[in-house]
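> Using only what follows, build the 3D model:
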Amino acid sequence: MSTSAHIQDLGAFVVASPSSFHAVAEAGRRLAAAGFSELAEQDAWKRGAGSFYVIRDGALIAWTVPKAAGPTTGFHILGAHTDSPSFKLKPKPTTGKYGWLQAGVEVYGGPLLNSWLDRELALAGRLTLHDGTEHLVATGPLLRFPQLAIHLDRAVNDGLALDKQRHMNPVWGLGDPGDADLLGLLAAGAGVDPFDVGGFDVVVADTQEPRVFGAHDEFLASGRLDNLSSVHAGLTAIIAASSGSPADGPIAVLAAFDHEEVGSGSRSGASGPFLEDMLLRISLGLGSGAEDRLRALASSFCVSADAGHAVHPNYAERHDPVNLPVLNRGPLLKINANQRYTTDAPGAAYWASLCRSSGVPYQEFVSNNVMPCGSTIGPLTATRLGIRTVDVGTPLLSMHSARELCGVEDPGHLTVATTAFFRGDQ
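Okay, here's the model as predicted:
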């Protein structure tokens, strides 16, 4: 796939994925079109070779078992996450005053609050009915966090301070909140009776479409690149690997978790049992016993793929003075002495060899010593399963903004390297 086609496909995936639930639905649609079979966790599995996927809430795990796979065949896992920093509807979402209709929202993760101001925003997520059925819902442009005019805050350019409770209440209409029903509006959009809705998980999403720009069209601006860029790379790669992997290659696994931005502590997050459950069931389907499964894990490898930081030209002092990643020079190999990232010497050597053999450049990232370092699902996966793990990702500017920035070449580079990884190349 050409760079242009790949970046357009990434943009289409982002547009189709305003929430984690939409992201896994779109991933499932693409996997099914490529011949993957969806499995239900409550059903009995008697599976060997083939390509399959399972959806658990806002998370998805897909895998391809080669024909010659046996009880001790190892796994090559790409781990990513489907959620992004945003705002989530509170239980009583219809609020307002002074003639305005507003939405009660709770901050989700660590968004750059100011980047969400003065944008046309949507609501997206799932509604769960009293009978247990779920319905995806996504509005068009509906909400806005309006900024206070400079005439009413002359010092705003000297430092904008936003109170998460007082200032981050988006408007969505005019009227009396006693006569309005935001949840009813969402239910109508999903084609269900609002009285049948028993619960909901709905977030705010930017509605501006991804856009390529720059002097030579070298940049992509988009919401949710952290971390749909990695999910898309893994999805594209496992579809490619499913039709071209050697019969005696590893079992390729895409693990796209939810709730990474809030700590991963959920049944669909990386701290939960989802991946471990699926690997166990895959091994059982190949006739593995307890020792066989441990041998398979010992020969497995995980690539934790999450967006990372490119050097910011206006804030270079916030970065390590020597390791200065730039857009379009390849994905990042993320390193941290305190194990906020899991990369070690054998993992770094493996990644370097993989990139060299697949013709992909890569860059090293390490934090400035005085700056706190974020973390990923990598340490969680390594700790829970004991699998050697390396942390990588697409370099970004404006991470956690409503609209992030990457280079147009880096997502494709990550996809090429991931495809080779899934196939067991080195």
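> rest of the way, CA atoms for contacts and neighbours
Noted.
> could you check the distance from residue 75 over to residue 232?
Counting by CA to CA, to the nearest Å, the gap from residue 75 to residue 232 is 20 Å.
> What's the local residue count around the residue nearest to residue 197 when sequence neighbours are not counted?
Leaving aside its sequence neighbours, residue 197 sits nearest to residue 129 (CA to CA, 6 or more residues apart in numbering; 4.3 Å). Neighbour count of residue 129, defined by other CA atoms under 10 Å: 18.
> again with residue 77
Using other CA under 10 Å, residue 77 has 27 neighbouring residues.
> repeat for residue 290
11.
> Check which helices and strands the lengthiest helix in the chain sits against.
If you go by DSSP state H, the chain has its longest helix at helix 225-242. If you count contacts as 3 or more CA pairs under 8 Å, 6 or more residues apart in numbering; DSSP states H and E, helix 225-242 packs onto helix 3-15, helix 20-33, strand 59-65, strand 75-81, strand 251-257, strand 404-407, helix 410-423.
> Residue 200: which of those is closest?
Comparison of these against residue 200 by CA to CA identifies helix 20-33 as nearest, at 11.6 Å.
> Next one: residue 104 from residue 171, what distance?
Distance, residue 104 to residue 171, by CA to CA: 10 Å.
> run this one through as well so I can compare:
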Amino acid sequence: MLIAQQQKIELKKLVPYLFSSKLVFVTLFCVLVLPIFDSMTGAFFKLKIMGEGGLATPSQLGRLLILGLLFFFVFSSEKVPTQIKKRILYLTTFFLIAESLVAILHMGLMPYISGIVFFSKILFCILAYVFFKSWVIEELVYYDLFFRLVIAYGVVVAFLLSSAFISGFHISNYGSKFATRGLFVSGNGVGVTIGTCTLLALYYSFITKQKLFYFLGVFMIFSTVIIGTKTALLFALLSSILFFIISLKFFPCSSLILSILIGIYVVPVVIDALSLVFENIINKFNMIEDKTVLLSSSRDVFIYNAFYKVDWNGCFSVRLLFGGGAYFAYEDLTFLSEVKRKTLENDFFELFFSYGVVAAFTYLILGVTTIVNGALKGRYFLTFCFFLVFLHSVLAGHVLFNGTSSIILVFLLLLINARYHPIKIRSLKS
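Below is the predicted model:
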């Protein structure tokens, strides 16, 4: 009786926030609408209406809209400290100066616009964190709702990917018939997104004993597997292990019997099916003598070539602090052509060459500090998820500058830094 009354009180507290127009709009736009915009971009790419890395894509336009609204909501909010607002303005000014210096030197409009689009992805993450922070950390019931919304984001992305795969209108990974990224431009980015949300869904089902999230986790495991990248393989393995542990908790006897039957009859068939999905990885593994090359996917070569090409002599030494802008980064700034540089597929070095050593190491310090703080707070599982995403970011990229997966960093930061421990959700649900 007391628990029911407590839940009614908590619900009454939630209603003003739930029906706050700006909160509902931003949340639903980020969770439900932005993945659709990302799929639209992939559809245009598949139909050859737009090229990869082009400007004015649906993804960019959608994030430009929400970025403008976040700027307005954050700077008009009395809950956001003035010091935080000043830091956001200083950071925005820094990015604008870095891009403007290159634009003045090169006298090119398109590189300048590309640079603004590039750093706007970072600003989106910062503003989204500041906007959601005051909501998530205030009450446990809000934290619980936000946790479920993060899982919902993964379910939406997984549904869009799976639907595209079933329909046959999708983009294949590595030219495989079975490995797909749906209609998302980056297979690694969508793999990080769905893989992380799968772990969170299974974890949430474990701490709340709600089987709905258990089955949502199963659905997202399937969606992760059909991506067929190394990232997806790692997350699928981790999710399958967690799924097995939770299955023993929910259905102990039947899980043991079913596991034995699956091991005898299903596993051999699944291995054959997975060999088709991950055929590109398997072939590369068999052909390459140095297995570290397979793990790095030649990213070490990209970075080495960037250091070889970059010019830091004379007045160009300022690039160490401000970088060479997002469009040129390590390329020759005096070569008057709109050269399309090679993406380094490493967020740390992308930051370093684009915006200098301070930006790169600030990002690195943020990640390390979050991991340490999360461990000290005892939020081991959430910290482990953040560690996986951040490690992928600094080693393989496709996180900070990928629209679909960058917000996962924001979500995990909020869940780790919130006042309430996720285990307390169990008392709310009991």
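> Could you get me the TM-score between them?
The TM-score (TM-score structural alignment, normalised by the length of the first structure) is 0.27; 198 aligned residues with a CA RMSD of 7.5 Å.
> on that earlier part again, looking at the helices and strands packed on helix 225-242 of the first structure, which is nearest to residue 389 of the first structure?
Using CA to CA, the nearest of those to residue 389 of the first structure is strand 75-81, at 9.1 Å.
> quick one, that closest one and strand 251-257 angle?
Between strand 75-81 of the first structure and strand 251-257, the angle comes out at 20 degrees (axes from the mean of the first three to the mean of the last three CA atoms, to 10 degrees).
> what angle do strand 75-81 of the first structure and strand 59-65 make?
160 degrees.
> Please identify the buried residues of the next helix or strand after strand 75-81 of the first structure?
Downstream of strand 75-81 of the first structure, the next assigned helix or strand under DSSP states H and E is strand 86-97. By neighbour count with 16 or more other CA atoms under 10 Å, strand 86-97 of the first structure contains the buried residues 86-90, 93-96.
> same thing with stretch 8-16 of the second structure?
Within stretch 8-16 of the second structure, the residues that count as buried by 16+ other CA under 10 Å are residue 10.
> what does it rub up against?
With CA atoms under 8 Å, 6 or more residues apart in numbering as the test, stretch 8-16 of the second structure has contacts from 141-142.
> My guess is residue 225 of the second structure contacts residue 234. True?
No. Residue 225 of the second structure is beyond contact range of residue 234, at 9.6 Å (criterion: CA atoms under 8 Å).
> Same drill for those two, tell me which one is more crowded.
Shown here are residue 225 of the second structure and residue 234; by other CA under 10 Å, residue 225 has more neighbours (23 against 17).
> Against residue 93 of the second structure, how distant is the more buried one?
On the measure of CA to CA, residue 225 of the second structure and residue 93 of the second structure end up 42 Å apart.
> State the number of residues packed around residue 79 of the first structure.
Other residues close to residue 79 of the first structure by other CA under 10 Å number 27.
> what's near enough to touch it?
254-257, 302-305, 377-378.
> and if you look at residue 242 of the first structure?
Shown in contact with residue 242 of the first structure (CA under 8 Å, 6+ apart): 51, 64.
> still on that earlier bit, and the buried residues of strand 86-97 of the first structure as a markdown table, adding distance to residue 346 of the first structure?
Output for the buried residues of strand 86-97 of the first structure, formatted as a markdown table (distance: CA to CA, whole Å):
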| residue | distance to residue 346 of the first structure |
| --- | --- |
| 86 | 36 |
| 87 | 39 |
| 88 | 40 |
| 89 | 44 |
| 90 | 45 |
| 93 | 50 |
| 94 | 53 |
| 95 | 54 |
| 96 | 56 |
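> which two in those are spaced the farthest apart?
Across those (CA to CA), the longest gap, 20.4 Å, separates 86 and 96.
> And the helices in the stretch 151-300 of the second structure, which stretches?
187-208, 211-225, 230-250, 252-261, 267-277, 279-287, 291-296, 299-309 (DSSP state H, counting those that start in this stretch).
> could you check the angle helix 211-225 makes with the fifth one?
Put plainly, it is helix 267-277 of the second structure. Here helix 267-277 of the second structure points in a direction 50 degrees away from that of helix 211-225 (the same axes, to 10 degrees).
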